[in-house]
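Enquirer: what would the 3D arrangement of this be:
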Amino acid sequence: MGGFNVTALDERLKVLIEGGVVIPKAADIAKNAVKRLKDIYGFLPEDRVSVFVTHLATALTRLERKETVGAPPPELLKEVEATPFIKEALLEIDWIEHEWGTELPVEEKQFLSIHYVSLIQGAKGGEPS
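Expert: Have a look, this model is predicted:
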């Protein structure tokens, strides 16, 4: 399959759900987000998939629980926004909002853009931001 292991991903999400860290809907969206990227890019680096899935599932769960998160460091965000992968990342974030059924807070979108850019760079053989 190249890169990440689907069984390991399922196990990780199962542990997060059973531990009450994430809700099932958030885990499903995170898994489907990875499937979308796999369909587009073929290869996805396992370490980045793991970080991305965990962040996305916990971020959506935080929203469901009405918890908030601060913004990422501005210099990191500026660097990510300057990459050629930002447009692809923003399209995927739009898909997440559609699946979730509501717009995400700006701070969550910023963090997700960082994770998406890192994942897309890894898929295309580039260095992480």
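Enquirer: rest of the way, CA atoms for contacts and neighbours
Expert: Noted.
Enquirer: burial of K35, as a residue count?
Expert: 15 (other CA atoms under 10 Å).
Enquirer: this one as well, want them side by side:
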Amino acid sequence: MKISERIEILFSGGVIDEEVMDLTLKAVSWLEKRNISLEDERGHMFLTHFAMSLQRIKKGEQVETLDSYIMDELQNSRGYAKALDFVRFMEKQGKIQLPESEKAYILLHLCNLFGKE
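Expert: Below is the predicted model of the structure:
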């Protein structure tokens, strides 16, 4: 299944709304322009998490923050700078400020995704 199909299923199933779907498709575009493969399990997992995190933010739901030692490890990983660029881009595109807890999980998934390059 292509990632665009997965995003469409999340939308048609009522898991995410149209605004979140559009922003998630912008995320796909940003990542593909940087030659990040999304058509594998890790890519699908990240984008599913990303879309659902945006929907949680819209609903005012929160997740627990990652432990500080995990954040320290992330900040020292080789994909961290690129992951942070992605987060900043998405905040600008969506005109949102991601909560630190959601941002941490997005960074975690991205560093995992970028680590396979």
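Enquirer: fetch the TM-score of the aligned pair.
Expert: Here the TM-score for the pair of chains, by TM-score structural alignment, normalised by the length of structure 2, is 0.88; 117 aligned residues with a CA RMSD of 1.7 Å.
Enquirer: count of residues packed around the closest residue in space to G94 of structure 2 that isn't next to it in sequence?
Expert: The shortest distance from G94 of structure 2 to any non-neighbouring residue, by CA to CA, 6 or more residues apart in numbering, is to L23 (6.6 Å). Neighbourhood size, L23 of structure 2 [other CA under 10 Å]: 18.
Enquirer: L23 of structure 2 pairs with which position in structure 1?
Expert: In structure 1, L23 of structure 2 lines up with I29, judged by TM-score structural alignment.
Enquirer: just checking, that match touches A57?
Expert: Yes - if you go by CA atoms under 8 Å, I29 of structure 1 and A57 touch, sitting 7.5 Å apart.
Enquirer: any idea which element the residue nearest the centre of structure 2 lies in?
Expert: Nearest to the mean C-alpha position of structure 2, counting by CA atoms, centre = their mean, stands F50 at 3.3 Å. Here F50 of structure 2 is covered by helix 41-59, with elements defined by DSSP states H and E.
Enquirer: what's the matching range in structure 1 for that helix?
Expert: Residue span in structure 1 matched to helix 41-59 of structure 2, by TM-score structural alignment: 47-65.
Enquirer: ok, stretch 98-107 of structure 2 next?
Expert: So stretch 98-107 of structure 2 sits over residues 104-113 in structure 1, by TM-score structural alignment.
Enquirer: can you point out the buried residues in stretch 39-59 of structure 2?
Expert: The neighbour-count check on stretch 39-59 of structure 2 (16 or more other CA atoms under 10 Å) flags 42-44, 46-55, 57 as buried.
Enquirer: which of those residues sit farthest apart?
Expert: Using CA to CA, the buried residues of stretch 39-59 of structure 2 span at most 22.3 Å, a distance reached by R42 and I57.
Enquirer: circling back to that earlier point, dump the buried residues of stretch 39-59 of structure 2 to CSV, plus distance to E5 of structure 2.
Expert: Listed next are the buried residues of stretch 39-59 of structure 2 as CSV, based on distance: CA to CA, whole Å:
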residue, distance to E5 of structure 2
R42, 16
G43, 13
H44, 10
F46, 15
L47, 12
T48, 11
H49, 15
F50, 15
A51, 13
M52, 15
S53, 18
L54, 18
Q55, 18
I57, 23
